[in-house]
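Novice: My questions are about this predicted structure, shown below with the sequence.
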Amino acid sequence: MTLYSKIIGTGSYLPARRVTNGDLTSQLAAKGIETSDEWIFSRSGISARHYAAADELSSDLAVAAAKKALEMADMQPHDIDLVIVASSTPDFYGSFPSTACVVQRKLGMNNNSAAFDVQAVCSGFVYAVSVADAFIKAGNHKNVLVIGAEVFSRILNFEDRGTCVLFGDGAGAVVMSASKTPGILGSRLHADGSHADILSVPGNLANGAIAGSGFLYMDGPAVFKLAVSVLEQVANEVLEHAGMTAAEVDWLVPHQANIRIMKSTAKKLHLPLEKMVVTVDQHGNTSAASIPLALDVAVRDGRIKQGNTVLMEGVGGGFTWGAVLARM
């Protein structure tokens, strides 16, 4: 019997602290840095974002999102046999133990499940879904919990208005299970390390401390130019692989980085904007969490229904990009 994988549950979590553009404008003004709600919104489409509390870690956000996904899937933590967490802001700076292992512990799961992290920055969730799909189709795992979780507020330089206004914290999760009918219709992943310097946290760990900068750095124009090019290409690749056209896509759920990039992608695919899920205005860029956050919002408000075809795609530091086509 041919095995497929299917998304059967979604969940998300946003920290309680909501930070508007006005809040940020006041904070930056105190440092002598000028900005405004209009300046931020016109360049990014962002009006607000959420920041984690001082005692909230990526694993805490991940667990909250995971519980909602498990509830929708009508599963308990012990039903999961693999946990994959996509994050660029893991609980531990040295990246171990993995955030996935911490999530496993906090969910009270038994040790029969495997757990590991995936690092592809904003493409991380797409990468993780592709890995989970392959494991399920190979018969290695039956029920996989895939999570994107970030606390980007910890790595933002609040003296750099070009980056600090763009990012937020949050988590999104899906439960993927073995299915007799196709769910994940195709995926395509790419990377080009020659662009590693345009989006990075350039610090290194040396002698127990950060050597260099521990803040996020981004060459905005370079990222924008590359993103609008590769997102169209990878979307067409995954559609061709599935033997489908963009006209058959019910919903586009792109990485929520910048509304101009998102609209450009939809236009190039000849998809009406009404078919694109947008949460960047209220969430900001939550990196690996942005796609599952947006997916969960649209599932829970009734836009994305069972049987709908959803195209998810993202770009991230590395430089990485990828797309997943799924039938819900």
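Specialist: Structure received.
Novice: Going by C-alpha atoms from here, please, whenever you check contacts or count neighbours.
Specialist: Will do.
Novice: count of residues packed around Asp55?
Specialist: By other CA atoms under 10 Å, 6 other residues sit near Asp55.
Novice: same check, this time on the one 3 residues further on
Specialist: By the measure other CA under 10 Å, the count of residues near Ser58 is 27.
Novice: Test my guess that it contacts Ala86.
Specialist: No: contact between Ser58 and Ala86 fails when scored by CA atoms under 8 Å: they sit 10.1 Å apart.
Novice: Residues in contact with both of these two, list them for me.
Specialist: Ala149 (CA atoms under 8 Å, 6 or more residues apart in numbering).
Novice: Just the buried positions in whatever helix or strand Val126 lives in, please.
Specialist: If you go by DSSP states H and E, Val126 is part of helix 124-137. For helix 124-137, a neighbour-count test (16 or more other CA atoms under 10 Å) marks 124-130, 132-137 as buried.
Novice: distance between it and the chain's centre?
Specialist: A distance of 13 Å separates the centroid of the chain from that of helix 124-137, by CA atoms, centre = their mean, to the nearest Å.
Novice: right, and the helix or strand after that helix?
Specialist: Past helix 124-137, further along toward the C-terminus, the next helix or strand under DSSP H and E is strand 143-151.
Novice: ok, then the element right after that following strand?
Specialist: Sequence order places helix 161-164 as the next helix or strand after strand 143-151, per DSSP H and E.
Novice: Second structure for comparison follows:
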Amino acid sequence: MITRSLIVGTGSYLPERVVTNAELAAKVDTSDEWIIERTGIRQRHMAAEGEWTSDLATKAAQKALDAAGIAGTDVDLIVLATATPDRTFPSTAATVQANLGCFGGPAFDVQAVCSGFVYALSVADNFIKAGQAKTALVIGAETFSRILDWEDRGTCVLFGDGAGAVVLQAAPGDGSSADSGILTTHLHADGRHRELLYVDGGPSSTQTTGLLRMHGREVFRHAVVNLASVVEEALEATGLQPGDIDWLVPHQANRRIIEGTARKLGMALEKVVMTVDRHANTSAASIPLALAEAVSDGRVQKGQLVLLEAMGGGFTWGSALVRM
């Protein structure tokens, strides 16, 4: 017998304010047609003034706890993925811990940009497998609207704010791919490409927050290659085939990238959870937001095999294969 990390609850939160492409087109040299054609995005949510990343994260986490039927005091680990923390320190996870009343266990942030949730999920899974935690909250939360250059039409139309969360609990498994829970995770990074997607500020370099900068074509090219390889890695590690996957829940960056990944897997788009049209790119929050939506509306069901994959600045990329 081995220990597996089961997803026993999912939750999400989107800020109330919805910003359409038409609203952006009134401020930036762009159009609804241009944005949809290149990205598939139609709208995004934006945090209200005074609404912090920790606020979004806390609301998503509470919904996940409610779905799992457990209290915050039952949580003994919080791993929060974000590239837009409340403050340089303390961690946003520490604030969420205080908000939820689950004191004492470790709480920390993981920064891998859009791959952050997969990174955080892997970290929490390893804590559980090592016997250092029994119940973990894994959260992806972002307020990317705070680091966008609103005069750069190539980037400001791409991103939105939101948060998603899952509750993991330790459970026994037999070590086969038929187990429930996280079956395998695979993480990668290549810092040689750090200048292709970055924020031009930081405490050590400029003593400012900075704004997002991206070389879109190069990012797109690397994404197609890296995501395909990390998906193959997950399948090879478990002896499974693309046809065994019930649902693909990808990072929601660009509809064309998502469709390209589905084609490589031979998956019909009906088996791909897609929220990019309504959420835009919410970085570390995009996968848990999409997963929570698909669980809530009944598409993703107990026993089904779900593949999570993402790529982000760094470059970082990763995958997780989970049986619900």
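Specialist: Sure, I can see it. What you see is a predicted model; the values in this text were computed from it and never measured.
Novice: The helix holding Val126 of the first structure against the second structure, how far on average?
Specialist: Superposing on the second structure and averaging over aligned pairs (mean CA distance after the TM-score superposition for the first structure), helix 124-137 of the first structure comes out at 0.6 Å.
Novice: So which bit of the second structure is that helix matched to?
Specialist: With TM-score structural alignment applied, helix 124-137 of the first structure matches the range 116-129 in the second structure.
Novice: Quick check, Asp76 of the second structure in contact with Lys134.
Specialist: Yes: counting by CA under 8 Å, Asp76 of the second structure touches Lys134, with 6.8 Å between them.
Novice: show me what contacts Trp52 of the second structure?
Specialist: Per CA under 8 Å, 6+ apart, neighbours of Trp52 of the second structure: Asp86, Thr143.
Novice: Aligned counterpart of it in the first structure, please.
Specialist: Counting by TM-score structural alignment, the partner of Trp52 of the second structure is Leu57.
Novice: residues touching the aligned residue in the second structure for Cys101 of the first structure, list them.
Specialist: Matched by TM-score structural alignment, Cys101 of the first structure corresponds to Ala94 in the second structure. If a contact means CA under 8 Å, 6+ apart, then Ala94 of the second structure has Ala107, Phe108 as its contacts.
Novice: hang on, Ala94 of the second structure in a helix?
Specialist: Yes: checked against DSSP: H, G, I helix; E, B strand; the rest coil, Ala94 of the second structure lies within a helix.
Novice: Now do it against Pro106 of the second structure, distance only.
Specialist: 9 Å (CA to CA, to the nearest Å).
Novice: The stretch 151-300 of the second structure: helices as residue ranges?
Specialist: With DSSP state H, counting those that start in this stretch as the criterion, the stretch 151-300 of the second structure has helices at 153-156, 216-238, 255-265, 276-279, 286-296.
Novice: Any chance of CSV for those, columns distance to Phe315 of the second structure?
Specialist: What follows is those, written out as CSV (distance: least, CA to CA, whole Å):
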stretch, distance to Phe315 of the second structure
helix 153-156, 17
helix 216-238, 9
helix 255-265, 16
helix 276-279, 21
helix 286-296, 17
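Novice: closest one to Tyr13 of the second structure among the ones you listed?
Specialist: Tyr13 of the second structure sits nearest to helix 286-296 of all those, at 7.7 Å, using CA to CA.
Novice: which residues in the first structure does that closest one align to?
Specialist: The aligned range for helix 286-296 of the second structure is 290-300, by TM-score structural alignment.
Novice: Stretch 244-256 of the second structure too?
Specialist: Against the first structure, stretch 244-256 of the second structure falls on residues 248-260 (TM-score structural alignment).
Novice: Buried residues of the matching stretch, list them for me.
Specialist: Those would be Val249, Asp250, Trp251, Leu252, Val253, Pro254, His255, Gln256, Ala257, Asn258, Ile259, for stretch 248-260 of the first structure by 16+ other CA under 10 Å.
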